[in-house]
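Undergrad: make a model of this:
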Amino acid sequence: MAQRLRPVGPDFVDRAPVRLVFGREMTAAPELVYQALAEDVASIPEWFPAVASARAADGGRDVRLRGGIRFEETVLVAEKPALYSYRVDVTNTPGARAWVEKWRLVPAGGGTRIRVVFALDGTAAFRLGCRLAAPGVGRAFRQAAGALDRQLT
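TA: From the prediction side, this is the model:
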């Protein structure tokens, strides 16, 4: 069952009880990476295999993962081509209470250094589950970033 999460702002990234941070170097330029992440929403499943569908919605996105998890998101910060951050407003993820993702894109060596922070809060079981899932989430992020890089270059 879907539930509405606490409406936190961009600063939640700095104070969340659980922060998962991942990064990767890409050969594609930040402008191209930003466009794929923030503007070409419907193509996200082409490079992020965990995503079954994604579509732009009023002020945000609706995302469905394989396995049935869904998110209704609101864009918090969109600073092309350097920063894209959004809050999950509604999800069916059990135990979630607040969720913000911050994607930072920095020019690096002719390409992009991408860094994502998952800022999370929820029940004790949710927080523990997030920490235990971190290696798999990191692997999924790095694989998706690699697939996007191959698609863009």
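Undergrad: when you work out contacts or count neighbours from here on, use the C-alpha atoms and nothing else.
TA: Noted.
Undergrad: would residue 94 count as being in a helix?
TA: No. Looking at residue 94 with DSSP: H, G, I helix; E, B strand; the rest coil, it is coil, so not inside a helix.
Undergrad: would you do the same for the sequence below? I want to compare the two.
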Amino acid sequence: MARRLSPVELDFVETAPVRLVFTAELAAPPDAVYKALADDVEDWPSWFGAVVSATPTGGGAGRAVRLRGGTRFQETIMAREPGSRYAYRVDESNAPGVRAMLEEWRLAPTPEGTRVRWTMAVDGPAALRTVMRVLRPGVGRSFRDAMRGLERRLASRTAGR
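TA: Below you'll find the model as predicted:
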């Protein structure tokens, strides 16, 4: 059953009790990476293996996301800064123990393309915080796999032009 989570603001990405932060370098330019993250929401399952479905809601103001294993999220988009930042808050989820959650994608140009920094900010009881820290290596692996998938997807789009 989905539960309502605490309606945190963007500063939660810096103050959350658990912050998992990962970075990757992509050969694609920031605008292309941003478009894949923020505009092509329904394509997420093609490059992010943990995502089963992602659907824009509220005319693009939110998203409905399902992960492998059955976890579901209803999200509100908190920041849309083309080419540099995309963030969303989880408003409802069936994930046990999660009280608040916000994810932020920061993009920065590099000479070769884009540096992507993904922060998952979470709050919950002590047991959940411990589990999140234990899961960090697996979440990081999922992120790295997703970034490789996204890079392949963006390269194939460029080659198809």
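Undergrad: what's the TM-score for these two chains?
TA: Overlay of the two chains. TM-score (TM-score structural alignment, normalised by the length of structure 1): 0.98; 153 aligned residues with a Cα RMSD of 0.6 Å.
Undergrad: report the central residue of structure 1.
TA: residue 101 (5.0 Å; Cα atoms, centre = their mean).
Undergrad: quick one: map that residue onto structure 2.
TA: With TM-score structural alignment as the criterion, residue 101 of structure 1 lines up with residue 103 in structure 2.
Undergrad: just give the nearest non-adjacent residue to its match, would you?
TA: Once flanking residues are discounted, residue 103 of structure 2 sits nearest to residue 120: 4.6 Å by Cα to Cα, 6 or more residues apart in numbering.
Undergrad: wait, a strand at the one you found?
TA: Yes. The assignment for residue 120 of structure 2 is a strand, going by three-state DSSP.
Undergrad: picking that back up, isn't the match of residue 101 of structure 1 right up against residue 91?
TA: No. With contact defined as Cα atoms under 8 Å, residue 103 of structure 2 does not reach residue 91; the gap is 11.8 Å.
Undergrad: quick revisit: burial measure for the residue nearest to residue 103 of structure 2, as a count.
TA: By other Cα atoms under 10 Å, the residues close to residue 120 of structure 2 number 19.
Undergrad: looking for the alignment partner of it in structure 1.
TA: Residue 120 of structure 2 maps onto residue 118 in structure 1, by TM-score structural alignment.
Undergrad: isn't that match up against residue 99?
TA: Yes. The pair residue 118 of structure 1 / residue 99 is scored as a contact, 7.3 Å apart, by Cα under 8 Å.
Undergrad: ok, back up a step: next, the buried residues of the helix or strand harbouring the residue nearest to the centre of structure 1.
TA: Here residue 101 of structure 1 sits within strand 96-108, counting by DSSP states H and E. Judged by neighbour count (16 or more other Cα atoms under 10 Å), strand 96-108 of structure 1 contains these buried residues: 96, 97, 98, 99, 100, 101, 102, 103, 104, 105, 106, 107.
Undergrad: ok, the third one - contacts?
TA: The reference is to residue 98 of structure 1. Neighbouring residues of residue 98 of structure 1 by Cα atoms under 8 Å, 6 or more residues apart in numbering: 5, 6, 7, 8, 87, 88, 89, 119, 120, 121, 122.
Undergrad: which of those count as buried?
TA: Neighbour counting over the contacts of residue 98 of structure 1 (16+ other Cα under 10 Å) leaves 5, 6, 8, 87, 88, 89, 119, 120, 121, 122 as the buried ones.
Undergrad: from those, pick the one nearest residue 22 of structure 1.
TA: Set against residue 22 of structure 1, the nearest of these by Cα to Cα is residue 119 (11.8 Å).
Undergrad: so that closest one touches residue 19, yeah?
TA: Yes. With contacts counted by Cα under 8 Å, residue 119 of structure 1 reaches residue 19, the gap being 4.7 Å.
Undergrad: what's the mean distance for the biggest helix by length in structure 1 versus structure 2?
TA: For structure 1, the longest helix by residue count, based on DSSP state H, is helix 124-152. Its aligned residues in structure 2 lie a mean 0.6 Å from helix 124-152 of structure 1 after superposition (mean Cα distance after the TM-score superposition for structure 1).
Undergrad: and that helix, how far out from the chain's middle?
TA: Offset of helix 124-152 of structure 1 from its chain centre (Cα atoms, centre = their mean, to the nearest Å): 9 Å.
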